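Student: Pasting a predicted model and its sequence here:
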Amino acid sequence: MKGVRSIIKSEFPSHLKEDVKTVAAYLSQELSEGIRHGISEQYIEMRLLDGEKIRFPYRFYFKDEHVTFPAEFTKEQRCIYHCIYTRHYNGYIREKHVTSLLLEYPEELPDWVCSYLLSLSGEYIMEILERLYEMLSPRKNETIQAMSQMNSQQFLYIHDRMISYWNEFYRGRCPRYKQYIGKKLFEVCYGYTRRMEKQRIFVVEA
């Protein structure tokens, strides 16, 4: 079984290599109770604005995070830690670390942080979408919108997932999609427009 420390080296840009090593040494290697595999088989790949690719698991299942950081952790190291825990299986933990990330960067976000926030936006917990919209909508969001364009196929897939979860879980609470927080998040904060659908590539199986 791969431990979380063995896979995070591909989750962040190369210039953060030493910071990643520091954070990795702090992570739990103990699986949560009743869990046999620590890392999901599904991965998400994103291209950063300089062309470098990062790749991180859809979910991991290690024990809950530490309550406090070592005093010597830098801002980048704290944010690496927060990004990792946005992939945690516990939705409350994901939401907490999303909030922490956005508080660490009150203005423009680094592109590698944007990768994690975009990926999280296609998931099923409406409260996380609400928190993202609440904290991102007052900002310019130029980097996250550039990342949406850079990763247009992945972005459109994430957008589709958001709509599917609205239809499956939240249509009763919010019957009109135009009023759904996910739609607002993608359009106001991420720059989604119908014109982006023209960039979609359909793969036809032989």
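Tutor: On my side now, so go ahead.

Student: can we go C-alpha only for contacts and neighbour counts from here?
Tutor: OK.

Student: who are the neighbours in contact with the residue lying closest to residue 109 once chain neighbours are set aside?
Tutor: In space, and not counting its chain neighbours, residue 109 is closest to residue 143: 6.6 Å by Cα to Cα, 6 or more residues apart in numbering. Residue 143 makes contact with 108-111, 114, according to Cα atoms under 8 Å, 6 or more residues apart in numbering.

Student: Pull the number of nearby residues for the residue nearest to residue 116 when sequence neighbours are not counted.
Tutor: Using Cα to Cα, 6+ apart and skipping residues adjacent in sequence, the residue nearest residue 116 is residue 83, 6.3 Å away. Neighbour count of residue 83, defined by other Cα atoms under 10 Å: 25.

Student: so what's residue 83 up against?
Tutor: 97-98, 101, 113, 116.

Student: let's bring in a second model and compare:
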Amino acid sequence: MKMQRANQAFPAFLKQEAEALDQIIDQLRQARVAMHRFIEVRVGEEELVIPYRIYHQGYEDAFDHLTETQSILYSCLLTRHHDGHVRQGQLERILSVHEPWIVPFVFQLTGEYVIQILETVEAHLPKFDPVLYGRFIRDNQAYFQTTQARMISYWDCYYRRLYKHPSDYVGFRVFAKFREFSKSC
């Protein structure tokens, strides 16, 4: 399976760093990307294409070859890893970065089934920049609705018996906060 280029997932001003990341990943021959599915979002004035899922092992070795910026880009991409533990670990690495292009990688994780990831996001919500998240949500309304619906579907399928009231489930609380962000700025 051919690797989607990293520079499609990030704004144009990061093109040089993303292309260098592509070369390093290619040299290590470690990554495969699910090309049949991807996530299209708007960040500022740019349309970005984020891989839905990345499959590879031994990704830790790549960090030794990356600059600080490339490392952040790579962590963003690894939030799309097939292993939920990897996604959560990389999420924790990028949560402190307050850039608009980080938001879609964090936001995508809130529509997935791993409750520990939702708990991590909720724990960090007080540190989120409401302006960044609010603008992203307003610029990507259909994506917001789809992601929220996916969260509700996973709650219904896996967690409804444990959390009978929506307010008891972390996903509903996270999305309530996101809705606040979208209205406040």
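Tutor: It's in. Computed from a predicted model, the values in this text were never measured in an experiment.

Student: Name only those of the contacts of residue 83 of the first structure that count as buried.
Tutor: Among the contacts of residue 83 of the first structure, those classed as buried by 16 or more other Cα atoms under 10 Å are 97-98, 101, 113, 116.

Student: Which residue, neighbours along the chain excluded, lies closest to the residue mapped onto residue 112 of the second structure from the first structure?
Tutor: Residue-level alignment of residue 112 of the second structure against the first structure, with TM-score structural alignment as criterion, gives residue 123. Leaving aside its chain neighbours, residue 123 of the first structure sits nearest to residue 162 (6.3 Å; criterion: Cα to Cα, 6+ apart).

Student: Identify the residue of the second structure aligned to that neighbour.
Tutor: For residue 162 of the first structure, the aligned position in the second structure is residue 151, judged by TM-score structural alignment.

Student: Okay, and the residue nearest the centre of the second structure sits in which element?
Tutor: Taking Cα atoms, centre = their mean, the centroid of the second structure lies closest to residue 105, which sits 1.8 Å from it. Following DSSP states H and E, one finds residue 105 of the second structure within helix 103-109.

Student: just curious, which of the contacts of residue 83 of the first structure is nearest to residue 5 of the first structure?
Tutor: Minimum distance to residue 5 of the first structure across the contacts of residue 83 of the first structure is 17.8 Å, recorded for residue 116 (Cα to Cα).

Student: Can you tell me how far the closest one is from residue 31 of the first structure?
Tutor: Distance, residue 116 of the first structure to residue 31 of the first structure, using Cα to Cα, to the nearest Å: 22 Å.

Student: same check, this time on residue 79 of the first structure
Tutor: With distances taken as Cα to Cα, residue 79 of the first structure is found 22 Å from residue 31 of the first structure.

Student: Now for residue 66 of the second structure: which residues touch it?
Tutor: Residues near residue 66 of the second structure by Cα under 8 Å, 6+ apart: residue 21.

Student: ok, 10 Å please
Tutor: Residue 66 of the second structure sits next to 17, 20-21, 24, 72-74 when contact means Cα atoms under 10 Å, 6 or more residues apart in numbering.
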